[in-house]
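Chemist: dropping the sequence and predicted coords here.
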Amino acid sequence: MKNSKGGIYKRFIKRPMDFILSLIAIIVLSPVFLVVAILVRVKLGSPVLFKQKRPGLNGKIFMMFKFRTMTDERDKNGKLLQDSVRLTKFGRFLRSTSLDELPELFNILRGDMSIVGPRPQLVRDMVFMTSKQRERHSVLPGLTGWAQVNGRNGVTWEKKLALDLEYVNSITFFSDCQIIFITIDKVFKRDGISSEGMDTAEDFGDYLLNCGKMSKDEYDRIQMEAKRLVN
């Protein structure tokens, strides 16, 4: 992909195109939204939508929408059970087909996200990134991105963030089209949905701690920063 930090497409065309395409997609896929919403309500309960704060453009926090894929099962002390227990067969289906991501089209319509861009990670992931890695937030996060079509959750965190930076420095109309077409192909093949042996991707901080790249004291300190940002 060619370097295009300030190209005409990025500055003047990308956002209007995002708005138009997301609006068309919402209208065309409205029957799918309705069916999935009903199934989620019946199989997983309410609320139908899962809402979570994520870092967006320039690290500004926004509320991202997805269809819920987990139950609210808790232990006798009221604590949520682990993901592998709460993630049902239906929830896995929604994730493997990316149907759970459909409500993010409303985030794109609102201007919180773009169709193509670095995926909006958790706030508790952002706080563990270096200043260089945080440059991924210099553009709107995307429904799909360069890292997603090059392994999604199957690549290391370092590789994923490097791919995000590669995209940020190389935004063109043709590269976005390429990413969209590859994404469609991967969705149909259900390729690269989760890391091997895990139902959900490992948090960046947990990865750094488990790999011995960070001390427990530093990990705890940075996690407190994440809680402050979310609250």
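Modeler: Structure's in. What do you need?
Chemist: okay, CA-based contacts and neighbour counts for the rest of this
Modeler: Fine.
Chemist: how far away from the center of its chain is the longest helix along the chain?
Modeler: Assignment by DSSP state H gives helix 173-189 as the longest helix of the chain. Distance, stretch centre to chain centre, for helix 173-189: 16 Å (Cα atoms, centre = their mean, to the nearest Å).
Chemist: other SSEs contacting it?
Modeler: Helices and strands touching helix 173-189, by 3 or more Cα pairs under 8 Å, 6 or more residues apart in numbering; DSSP states H and E, are strand 114-116, strand 142-144.
Chemist: residues of that helix that come out buried?
Modeler: 175-176, 179-180, 182-183, 186-187 (16 or more other Cα atoms under 10 Å).
Chemist: okay, those in JSON lines with distance to residue 136 next?
Modeler: Below are the buried residues of helix 173-189 laid out as JSON lines (distance: Cα to Cα, whole Å):
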{"residue": "175", "distance to residue 136": "17"}
{"residue": "176", "distance to residue 136": "16"}
{"residue": "179", "distance to residue 136": "17"}
{"residue": "180", "distance to residue 136": "19"}
{"residue": "182", "distance to residue 136": "21"}
{"residue": "183", "distance to residue 136": "20"}
{"residue": "186", "distance to residue 136": "23"}
{"residue": "187", "distance to residue 136": "24"}
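Chemist: which among the residues you listed gets closest to residue 140?
Modeler: Nearest to residue 140 out of the buried residues of helix 173-189 is residue 176 (Cα to Cα; 13.2 Å).
Chemist: another structure for you, compare them:
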Amino acid sequence: MVLKFIFDRTFSFVGLVVLIPVLIVIVILIRLKMPNGPVFFCQKRIGKDGQLFTMYKFRSMTVEHCGISISVAGEDRITPLGATLRKYKLDELPELWNVLKGNMSFVGPRPDVPGYADRLSEKDRVILKLKPGITGPASLKYRNEEELLARVQNPRVYNDEVIFPDKVRINKNYLHNWSFWLDIKIIVYTIIGKDLEEEFLK
């Protein structure tokens, strides 16, 4: 875990410095295209050991609908610019600040909003030992989650009864099989858009 700590702090700092021009451009675009509201979307999420922290993203929705936890592709609350940011995961770049602060890691379970941790059974709460991540094995499997939810009749029910339990299972598997090189593999696969081997996700 020492390597993970060093990697997270070093590359989050480097990433923020290198991406300054990109971040500035996105800030300007949000100000121009979505002037009614803040540039950043800040929301309380569940972190390591169940502790709350504030997660930062670029705002991609209309202000009055930013607080809803389940997102579905094609929703009116997602602005055209926001849809582009979300498609290329650019809305998540501010999470590098969370990694630098130590709230998050590059790799781990995606941080849930308060309430979902309460649904974890006693044996599943082991995943709260992990820092939440920008990406992770469950994120790779459900990289097109919003499109998947758009195809079902009741997105919230499908998320709560199918996707959420499957993510918990995958994240438990990640915890029990963790290695630094697995983290590197997940980061590389995230960048190139490749899925993890099916054997790992079972």
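Modeler: Good, I have the coordinates. Source: prediction; values computed, not measured.
Chemist: hang on, the earlier thing: quick one: closest of the helices and strands packed on helix 173-189 of the first structure to residue 122 of the first structure.
Modeler: Nearest of those (Cα to Cα): strand 142-144, 13.5 Å.
Chemist: compared with the second structure, how much does that closest one deviate?
Modeler: Its aligned residues in the second structure lie a mean 0.5 Å from strand 142-144 of the first structure after superposition (mean Cα distance after the TM-score superposition for the first structure).
Chemist: where in the second structure does the following helix or strand past that strand fall?
Modeler: Reading on from strand 142-144 of the first structure to the C-terminus, the next helix or strand found by DSSP states H and E is helix 157-168. Aligned using TM-score structural alignment, helix 157-168 of the first structure spans residues 164-175 in the second structure.
Chemist: next one: stretch 87-96 of the first structure
Modeler: Aligned using TM-score structural alignment, stretch 87-96 of the first structure spans residues 78-87 in the second structure.
Chemist: which residues sit against that stretch?
Modeler: With contact meaning Cα atoms under 8 Å, 6 or more residues apart in numbering, stretch 78-87 of the second structure is reached by 30, 33, 59-62, 91-92.
Chemist: could you identify the most distant pair in these?
Modeler: Within those, two members stand farthest from each other by Cα to Cα: 33 and 92, at 18.2 Å.
Chemist: looking at these two, which one has more neighbours?
Modeler: Per other Cα atoms under 10 Å, whichever of residue 33 of the second structure and residue 92 has more neighbours is residue 92, with 18 against 12.
Chemist: residue 33 of the first structure is nearest to which of the helices and strands packed on helix 173-189 of the first structure?
Modeler: Of those, nearest to residue 33 of the first structure by Cα to Cα is strand 142-144, at 16.3 Å.
Chemist: need the contact list for the aligned partner of residue 110 of the first structure in the second structure.
Modeler: Residue pairing (TM-score structural alignment): residue 110 of the first structure is matched to residue 101 of the second structure. Going by Cα under 8 Å, 6+ apart, residue 101 of the second structure touches residue 9.
Chemist: change it to 6 Å
Modeler: With contact set as Cα atoms under 6 Å, 6 or more residues apart in numbering, residue 101 of the second structure has no partners.
Chemist: again with residue 190 of the second structure
Modeler: For residue 190 of the second structure, counting by Cα under 6 Å, 6+ apart, there are no contacting residues.
Chemist: which position in the first structure pairs with it?
Modeler: Per TM-score structural alignment, residue 190 of the second structure is aligned with residue 183.
Chemist: coming back round to it: next step: the contacts of stretch 78-87 of the second structure restricted to helices.
Modeler: Checking the contacts of stretch 78-87 of the second structure against DSSP H, those in helices are 30, 33.
Chemist: could you export the contacts of stretch 78-87 of the second structure as a markdown table, including distance to residue 18 of the second structure?
Modeler: Formatted as a markdown table, the contacts of stretch 78-87 of the second structure follow (distance: Cα to Cα, whole Å):
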| residue | distance to residue 18 of the second structure |
| --- | --- |
| 30 | 20 |
| 33 | 25 |
| 59 | 21 |
| 60 | 23 |
| 61 | 26 |
| 62 | 29 |
| 91 | 16 |
| 92 | 15 |
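Chemist: sort out which of the contacts of stretch 78-87 of the second structure are buried, if you could.
Modeler: 30, 59-62, 91-92.
Chemist: now residue 90 of the second structure: closest residue in space, sequence neighbours ignored.
Modeler: Spatial nearest neighbour of residue 90 of the second structure, excluding adjacent residues (Cα to Cα, 6 or more residues apart in numbering): residue 58 at 7.8 Å.
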